[in-house]
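K.L.:
dropping the sequence and predicted coords here.
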Amino acid sequence: MRRIEAGGLSVAYREAGPAEGPVAILLHGFPYDIHAYDAVAEMLAAAGWRCVIPFLRGYGGTRFLSAGTPRSGQQAALGADLLALMEALRIPRAVLAGYDWGGRAACVAAALWPERARGLVSCGTGYNIQDLARAGEPAAPEKELRHWYQYYFQTGRGRAGLAQNRRDLCRLLWRLWSPEWAFDEATFARSAAAFDNPDFVEVVIHSYRHRHGGAPGDPALEEIEARLAAQPRIPVPAIVLQGAADGVEGPLPAEDRNAAHFAGPYARRILPGIGHNVPQEAPEEFARAVMAVAAG
């Protein structure tokens, strides 16, 4: 495990592959960690890629440098963290690849700083930039049901529940979101150690409250959020991977509702039997997508 100061964080991260290879930054989601990319990183490293796999803010060994920094989980924070990490590691361009929160960070960076993105791989929703202006609009009842945890986290009871039962709650989400993935307890425990980060609860709760208008953002990130409010298109080569068994997204529509958000070369791939944690459930497909977007 390596560590570097980037922006307001001391980022813990893993590297794999040759230092001189093309770079892929692999970004995990909630509630997962860098072990989601163990197999992907091995495949890419064998193909000559340099893989950088950081713990996001609030996870694993990543720490805030100042006690006074807001423990924000908003989308602007995730994108800014990614850009700061690239600056700190002196990475001019990379394939940005992620799912869930990590996919959001990758989409934000690819949309706002496309010169830094050689390509994008995003899972699930695909265009993962939140439209906060429409956050109060109800979704279809079945989708609202699948988002029960987001409403739970709006309450004091939900915050206490995450703090007190974080492993049981996160294990439940793994099962609900990837119903056909037969992970074992050792696999879960390896990732669940990352949830013991002292800022995990604060960052998670803020993330879900901010996206629904229940918490203010970090004032230092207002300019980035203002740019994201325009729902900017993503101009870099992009592949969206969607698990057909994703318990967050639910049944996938035949129509690709994300395509209009991408201005560059774009493809959508649906993965039968795969749930929310695409890189860990389908590492070969994920690694192939990383290499494909690099080729344009």
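P.N.:
Looks like it arrived, so ask away.

K.L.:
make it CA atoms for all contacts and neighbour counts henceforth
P.N.:
Fine.

K.L.:
does residue 6 touch residue 63 like I think?
P.N.:
No. Here residue 6 does not reach residue 63: they are 10.5 Å apart, not a contact under C-alpha atoms under 8 Å.

K.L.:
which SSE is residue 45 in?
P.N.:
In this assignment (DSSP states H and E), residue 45 forms part of helix 38-46.

K.L.:
and that helix, what does it pack onto?
P.N.:
Applying 3 or more C-alpha pairs under 8 Å, 6 or more residues apart in numbering; DSSP states H and E, we find helix 38-46 packed against strand 9-16, strand 50-54, helix 278-281, helix 283-294.

K.L.:
can I get these in TSV with mean neighbour count and distance to residue 156?
P.N.:
Below are the helices and strands packed on helix 38-46 laid out as TSV (neighbours: other C-alpha atoms under 10 Å; distance: least, C-alpha to C-alpha, whole Å):
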stretch	mean neighbour count	distance to residue 156
strand 9-16	19	27
strand 50-54	24	30
helix 278-281	24	31
helix 283-294	20	37
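
K.L.:
got a markdown table for the ones you listed, with distance to residue 172 too?
P.N.:
Listed next are these as a markdown table, based on distance: least, C-alpha to C-alpha, whole Å:
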| stretch | distance to residue 172 |
| --- | --- |
| strand 9-16 | 26 |
| strand 50-54 | 24 |
| helix 278-281 | 17 |
| helix 283-294 | 22 |
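
K.L.:
out of the ones you listed, the one nearest residue 84 is which?
P.N.:
Closest of these to residue 84 is strand 9-16, at 9.1 Å (criterion: C-alpha to C-alpha).

K.L.:
helix or strand right after the closest one?
P.N.:
strand 23-27.

K.L.:
check which helices and strands that next one sits against.
P.N.:
strand 50-54, strand 94-98, helix 101-112.

K.L.:
try 7 Å this time
P.N.:
Secondary-structure packing of strand 23-27 (3 or more C-alpha pairs under 7 Å, 6 or more residues apart in numbering; DSSP states H and E): strand 50-54, strand 94-98.

K.L.:
what is the last one packed up against?
P.N.:
In other words, strand 94-98. If you count contacts as 3+ C-alpha pairs under 7 Å, 6+ apart, strand 94-98 packs onto strand 23-27, helix 101-112, strand 117-123.

K.L.:
angle of the second one against strand 117-123?
P.N.:
Read it as helix 101-112. If you take axes from the mean of the first three to the mean of the last three C-alpha atoms, to 10 degrees, helix 101-112 sits at 140 degrees to strand 117-123.

K.L.:
mind listing what's buried along helix 101-112?
P.N.:
Buried residues in helix 101-112, counting neighbours by 16 or more other C-alpha atoms under 10 Å, are found at 101-112.

K.L.:
just send the residues you listed back as CSV, with distance to residue 12 too.
P.N.:
Shown next, in CSV, are the buried residues of helix 101-112 (distance: C-alpha to C-alpha, whole Å):
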residue, distance to residue 12
101, 17
102, 15
103, 19
104, 19
105, 17
106, 18
107, 21
108, 21
109, 20
110, 22
111, 25
112, 24
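
K.L.:
circling back: looking at the helices and strands packed on helix 38-46, which is closest to residue 152?
P.N.:
Residue 152 lies closest, by C-alpha to C-alpha, to one member of those: helix 278-281, at 24.9 Å.

K.L.:
structure two is appended below for comparative analysis:
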Amino acid sequence: MINTPAAPDALDDFTEHRRLLFGTAYRLLGSVADTEDVLQDAWLAWSRVDRETVANPRAYLVRTVTNLSLTRLTSARAKREAYVGPWLPEPLLTAPDIADGAELADSVSTAMLVVLESLGPVERAVFVLREAFGFSHAEIAGFLDRSEATVRQTAHRAREHVRAHRRRFDSDPQQRREITDRFLAACTGGDLNAVMELLAPDVTAWSDGGGKVTAARRPLHGTDGVARWILGVLAKPELQGMAWRSAVINGEQSVLFTMDGQPVGALTYDIADGRLQNLRFQVNPDKLTGLAGLSGLSEETA
């Protein structure tokens, strides 16, 4: 990504904080590809700045990435109005140790990114900077060129919105792994009853194909309909040879689908009372970049 000549200290500063910058932009945009573009633009801006005028490189870079993300987020929202079928964030393979920090894992979970999508751009930025990374209201005010009082009000409003729309589904990592393994075994065996038993009674499934591949255009509801749809999709001739395995995606044990070793989809979900709920299938080939390798979200977080 970094191919512009610059002073060694500029590269050192950017590399030191790159994971924080990636984590910030990804939570704001829900897109790996857009996040990489923002980081490229941030690097270009950073490589040209007079660093003698920058007292705090970390704060300067976070401010730059935040504002670049807000600009991109505003334009992305218009495109999503014409999106074919349900829109879901781009999944991201994350280092296993991210799941050891419950708050960090939750802040990047697919469920959280879906809720953040319902916030306005500035509210989303304030929430991410405050709740995920612990920046002070004063620091965020400086990033966004707003008063500290305004940021406090925005943070409160965003937090209340997330609390109202984000139901917490608590399951320890070991239980989640066990349920995931049972679900994979049931799907592999084509056992309809076993799949249904692992789904919550009020289960809903979303499938994001973006009009690029076949996917359900509307959410599916109920154990019978969702289970039959899953097994029907897996039985399609064109998907014979597809493999699926447990993987840590967006900080949680999930399912990765591959064909000839290449990622073709991801399934993330919530678990309630030992059953799968809110299944989110991402199969849009344009949104699978983040499944090609591990991100570094688990290192610098604040």
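P.N.:
Nice, I can see it. Keep in mind that this is a model prediction, so the values were computed, not measured.

K.L.:
need the TM-score between these chains.
P.N.:
Comparison of the two superposed chains (TM-score structural alignment, normalised by the length of the first structure) gives a TM-score of 0.28, and 135 aligned residues with a C-alpha RMSD of 6.1 Å.

K.L.:
which of the helices and strands packed on helix 38-46 of the first structure sits closest to residue 26 of the first structure?
P.N.:
Going by C-alpha to C-alpha, the one of those nearest residue 26 of the first structure is strand 50-54, 5.0 Å.

K.L.:
helices and strands around that closest one, which ones?
P.N.:
Packed next to strand 50-54 of the first structure, using 3+ C-alpha pairs under 7 Å, 6+ apart, are strand 9-16, strand 23-27.

K.L.:
hmm, 8 Å instead?
P.N.:
Here strand 50-54 of the first structure touches strand 9-16, strand 23-27, helix 38-46, going by 3+ C-alpha pairs under 8 Å, 6+ apart.

K.L.:
the following helix or strand past it packs against which elements?
P.N.:
Next helix or strand after strand 50-54 of the first structure toward the C-terminus (DSSP H and E): strand 63-64. Helices and strands touching strand 63-64 of the first structure, by 3+ C-alpha pairs under 8 Å, 6+ apart, are strand 9-16.

K.L.:
so what does the strand it packs on touch, helix or strand wise?
P.N.:
By 3+ C-alpha pairs under 8 Å, 6+ apart, strand 9-16 of the first structure packs against strand 2-6, helix 38-46, strand 50-54, strand 63-64.

K.L.:
is it possible to export the ones you listed to JSON lines including distance to residue 12 of the first structure?
P.N.:
Output for these, formatted as JSON lines (distance: least, C-alpha to C-alpha, whole Å):
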{"stretch": "strand 2-6", "distance to residue 12 of the first structure": "4"}
{"stretch": "helix 38-46", "distance to residue 12 of the first structure": "16"}
{"stretch": "strand 50-54", "distance to residue 12 of the first structure": "6"}
{"stretch": "strand 63-64", "distance to residue 12 of the first structure": "8"}
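
K.L.:
nearest to residue 267 of the first structure, of those?
P.N.:
helix 38-46 (19.8 Å).

K.L.:
what are the buried residues along the closest one?
P.N.:
Taking 16+ other C-alpha under 10 Å as the criterion, helix 38-46 of the first structure shows 39-45 as buried.

K.L.:
sorry, back to before: tabulate the helices and strands packed on strand 94-98 of the first structure (a markdown table), appending distance to residue 75 of the first structure.
P.N.:
Shown next, in a markdown table, are these (distance: least, C-alpha to C-alpha, whole Å):
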| stretch | distance to residue 75 of the first structure |
| --- | --- |
| strand 23-27 | 13 |
| helix 101-112 | 7 |
| strand 117-123 | 15 |
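
K.L.:
out of these, which gets nearest to residue 208 of the first structure?
P.N.:
Checked against C-alpha to C-alpha, the stretch from these lying closest is helix 101-112, at 11.0 Å.

K.L.:
same for that closest one, what does it pack against?
P.N.:
When contacts are defined as 3+ C-alpha pairs under 8 Å, 6+ apart, helix 101-112 of the first structure sits against strand 23-27, helix 75-88, strand 94-98, strand 117-123.

K.L.:
could you dump these to a markdown table with mean neighbour count and distance to residue 226 of the first structure?
P.N.:
Output for these, formatted as a markdown table (neighbours: other C-alpha under 10 Å; distance: least, C-alpha to C-alpha, whole Å):
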| stretch | mean neighbour count | distance to residue 226 of the first structure |
| --- | --- | --- |
| strand 23-27 | 27 | 23 |
| helix 75-88 | 21 | 9 |
| strand 94-98 | 27 | 22 |
| strand 117-123 | 28 | 21 |
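
K.L.:
turn the ones you listed into a markdown table, columns for distance to residue 201 of the first structure.
P.N.:
Formatted as a markdown table, these follow (distance: least, C-alpha to C-alpha, whole Å):
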| stretch | distance to residue 201 of the first structure |
| --- | --- |
| strand 23-27 | 19 |
| helix 75-88 | 16 |
| strand 94-98 | 21 |
| strand 117-123 | 24 |
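
K.L.:
mind listing the helices for the second structure?
P.N.:
8-29, 32-48, 57-80, 102-108, 110-116, 121-127, 137-144, 148-165, 173-188, 192-197, 223-234 (DSSP state H).

K.L.:
out of the ones you listed, deepest packed?
P.N.:
helix 121-127 (a mean of 24; mean count of other C-alpha atoms under 10 Å).

K.L.:
quick one on the thing from earlier: can you add distance to residue 266 of the first structure and give the helices and strands packed on strand 50-54 of the first structure back as JSON lines?
P.N.:
Shown next, in JSON lines, are those (distance: least, C-alpha to C-alpha, whole Å):
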{"stretch": "strand 9-16", "distance to residue 266 of the first structure": "27"}
{"stretch": "strand 23-27", "distance to residue 266 of the first structure": "18"}
{"stretch": "helix 38-46", "distance to residue 266 of the first structure": "21"}
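
K.L.:
quick one: closest of the ones you listed to residue 118 of the first structure.
P.N.:
Closest among these, using C-alpha to C-alpha: strand 23-27, at 9.0 Å.

K.L.:
residue 162 of the first structure reaches residue 173, doesn't it?
P.N.:
No. Counting by C-alpha under 8 Å, residue 162 of the first structure does not reach residue 173; the two are 11.9 Å apart.

K.L.:
out of those two, which sits in the more crowded spot?
P.N.:
residue 162 (22 against 18; other C-alpha atoms under 10 Å).

K.L.:
who's in contact with the helix or strand containing that one?
P.N.:
Assessed by DSSP H and E, residue 162 of the first structure sits inside helix 156-164. Residues from elsewhere that reach helix 156-164 of the first structure (C-alpha atoms under 8 Å, 6 or more residues apart in numbering): 152-153, 169, 201, 205.

K.L.:
most neighbours, which of the residues you listed?
P.N.:
Among the contacts of helix 156-164 of the first structure, the one with the most neighbours (other C-alpha under 10 Å) is residue 205, at 24 neighbours.

K.L.:
ok now do the nearest residue to residue 257 of the second structure once chain neighbours are set aside, which residues does it touch?
P.N.:
In this structure, residue 257 of the second structure finds its nearest non-sequential neighbour in residue 244, 4.4 Å apart by C-alpha to C-alpha, 6 or more residues apart in numbering. By C-alpha under 8 Å, 6+ apart, the residues touching residue 244 of the second structure are 184, 255-258.
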